[in-house]
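Peer 1: Dropping the sequence and predicted coords here.
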Amino acid sequence: MATCLLRDKLFFCREWTFSKINHCLESRPSSKTCGALIMGGPGCGKTAVCSELVWPTASQGKQKSLRKRLLSYHFCQAHDLESLSLSNFVLRLVDQLSRSDLITGYEDKINTPELRKLRPSRRD
């Protein structure tokens, strides 16, 4: 499984985005907050911002606190067909959610016999 090409690269000049993401999440009632959608054209920095959220390089800042709230992530990369596969995307998110400390009971729910038979087998 490919990881982001920007992992562990220094992050510059877009720290304000973490304040905006934090504001977006904090200004909505917790019952209605399901996340944040980051959109933009090619080359505007979506991957850089998301990489810094998943693997913060700063020793302090909003990205560190936002990282603690991250349930799952997925990076699509044009050169990696597996990263573009819808089934791999879903399986990766299910795997990450099942290991998250932020969702209690999710792993038990997806391991019920009814749901286990729906899960496709992974190719090695």
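Peer 2: Cool, the structure landed.

Peer 1: drop to CA atoms for contacts and neighbour counts, all remaining ones
Peer 2: Will do.

Peer 1: How many residues are close by the closest residue to residue 110 other than its chain neighbours?
Peer 2: The shortest distance from residue 110 to any non-neighbouring residue, by C-alpha to C-alpha, 6 or more residues apart in numbering, is to residue 116 (6.5 Å). Neighbourhood size, residue 116 [other C-alpha atoms under 10 Å]: 11.

Peer 1: What separation is there between residue 116 and residue 58?
Peer 2: Residue 116 is 40 Å from residue 58, where distance means C-alpha to C-alpha, to the nearest Å.

Peer 1: Show which residue of the protein lies farthest from the average position.
Peer 2: residue 113 (27.3 Å; C-alpha atoms, centre = their mean).

Peer 1: tell me, what residue is most central in this structure?
Peer 2: Mean-position check on the chain, C-alpha atoms, centre = their mean. Result residue 73 at 2.0 Å.

Peer 1: That residue is in contact with residue 54, isn't it?
Peer 2: Yes: with contacts counted by C-alpha atoms under 8 Å, residue 73 reaches residue 54, the gap being 7.5 Å.

Peer 1: Okay, one more to line up with it:
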Amino acid sequence: MAQTSLLQGKRFYCREWVFHKIQHCLQEKTNNLSGVNIPPNKLPQPVPGGVAFIPSTLTAGSVKSGSSWGVLLVGGPGSGKTALCTELLWPTSAQGSHRSLHQQSLAFHFCRADDSDTLCVGGFIRGLVAQICRSGLVPGYEEKVQDPSVQNTLQPGECERNPTEAFKNCVLLPLLSVKPPQHSLFLLVDSIDEGCQLGEGEQRSSPGSPRTIAELLASHHDFLPPWLLLICSARRQNKAITKLFTGGKLHNTFFLYQSSCRGS
């Protein structure tokens, strides 16, 4: 099951400017969709055993110049990051329902420091796959992930040992090879900096293997399809995360200042 928000159902106040900016970003992605075609020889190619590699020739530029970018919501504790992400997915206000941004949600994940399951990279990948299949927003995706070799990489244990291969084979490859939707969609990850300190003390299952969800997304963001907007939130005090996601990857950084966004 995908990790959800503890604030779901709480009334939301203010922050309208952020939603307008996100709406603008999604519209910009949609406007850039025309003419986006990835040649088959540019796609990440699977090899025997269900393992895949992303060739160096597949870059943001080879898909469409400037297509690989996203949004980073930054603020201090209590500034309303999770409240805003919750409202984006499950609007409680009339304005939120009218915007209909929630209808462009492909998948989401809420990281929580007090719940280790929400910080598991393997669980994150399996959650994405399940949500994308259920959404029905990407026709043809579910059929591609039913391939036995793809399913093998999703198995508990195997996914944890090789999260990079699982992410490539089960998320990137299928999304890159299906017909792009008519409108851009978004992938939301709240509190992506949670668990990063824990990850620093963990050994990698293999050289270069990501220990955290943040590492996984930062190292593969350039290969997300151009119609998918990655939206992440993090505390502004976490310099490592903000640096990881502002090095030309998520070039829209919105700073939130502390104020109440949810009613009790």
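Peer 2: All right, it came through fine. Not measured: the values here are computed from a predicted model.

Peer 1: TM between them?
Peer 2: Once superposed, the chains reach a TM-score of 0.84 (TM-score structural alignment, normalised by the length of structure 1), with 122 aligned residues with a C-alpha RMSD of 2.3 Å.

Peer 1: so what corresponds to the residue farthest from the centre of structure 1 in structure 2?
Peer 2: Aligned against structure 2 by TM-score structural alignment, residue 113 of structure 1 finds its counterpart in residue 148.

Peer 1: how close does that match get to residue 155 of structure 2?
Peer 2: 11 Å.

Peer 1: just residue 25 of structure 2 next, same as before
Peer 2: Distance of residue 25 of structure 2 to residue 155 of structure 2, given as C-alpha to C-alpha: 35 Å.

Peer 1: same thing with residue 81 of structure 2?
Peer 2: Residue 81 of structure 2 is 32 Å from residue 155 of structure 2, by C-alpha to C-alpha.

Peer 1: Looking at these two, which one has more neighbours?
Peer 2: When residue 81 of structure 2 and residue 155 are compared for neighbours, residue 81 comes out ahead with 24 against 13, by other C-alpha under 10 Å.

Peer 1: if I pick that one, what's in contact with it?
Peer 2: Contacts for residue 81 of structure 2 (C-alpha atoms under 8 Å, 6 or more residues apart in numbering) come out as 73, 74, 75, 190, 191, 233, 234, 256.

Peer 1: So which bit of structure 1 is the top strand by length along structure 2 matched to?
Peer 2: The longest strand of structure 2 (DSSP state E) is strand 228-235. Using TM-score structural alignment, none of the residues of structure 1 align to strand 228-235 of structure 2.

Peer 1: Residue 51 of structure 2 - nearest residue in space that isn't next to it in sequence?
Peer 2: Nearest residue to residue 51 of structure 2 in three dimensions, chain neighbours excluded: residue 165, at 5.9 Å (C-alpha to C-alpha, 6+ apart).

Peer 1: What does the one you found correspond to in structure 1?
Peer 2: Using TM-score structural alignment, residue 165 of structure 2 lacks an equivalent in structure 1.

Peer 1: what do you get for residue 86 of structure 2?
Peer 2: Residue 86 of structure 2 maps onto residue 51 in structure 1, by TM-score structural alignment.

Peer 1: Which of the contacts of residue 81 of structure 2 are conserved in structure 1?
Peer 2: Under the criterion both residues aligned by TM-score structural alignment, their matches' C-alpha atoms under 8 Å, the contacts of residue 81 of structure 2 that remain in contact after alignment to structure 1 are 73, 74.

Peer 1: Just the helices from structure 1, written as ranges.
Peer 2: 16-26, 46-54, 62-67, 81-84, 86-99, 106-110, 113-116 (DSSP state H).

Peer 1: Compare these and report which one is nearest to residue 6 of structure 1.
Peer 2: In terms of C-alpha to C-alpha, the element of the helices of structure 1 nearest to residue 6 of structure 1 is helix 46-54, at 6.4 Å.

Peer 1: how far apart are the closest one and its match in structure 2?
Peer 2: Compared with structure 2 after the fit, helix 46-54 of structure 1 shows a mean deviation of 0.9 Å (mean C-alpha distance after the TM-score superposition for structure 1).
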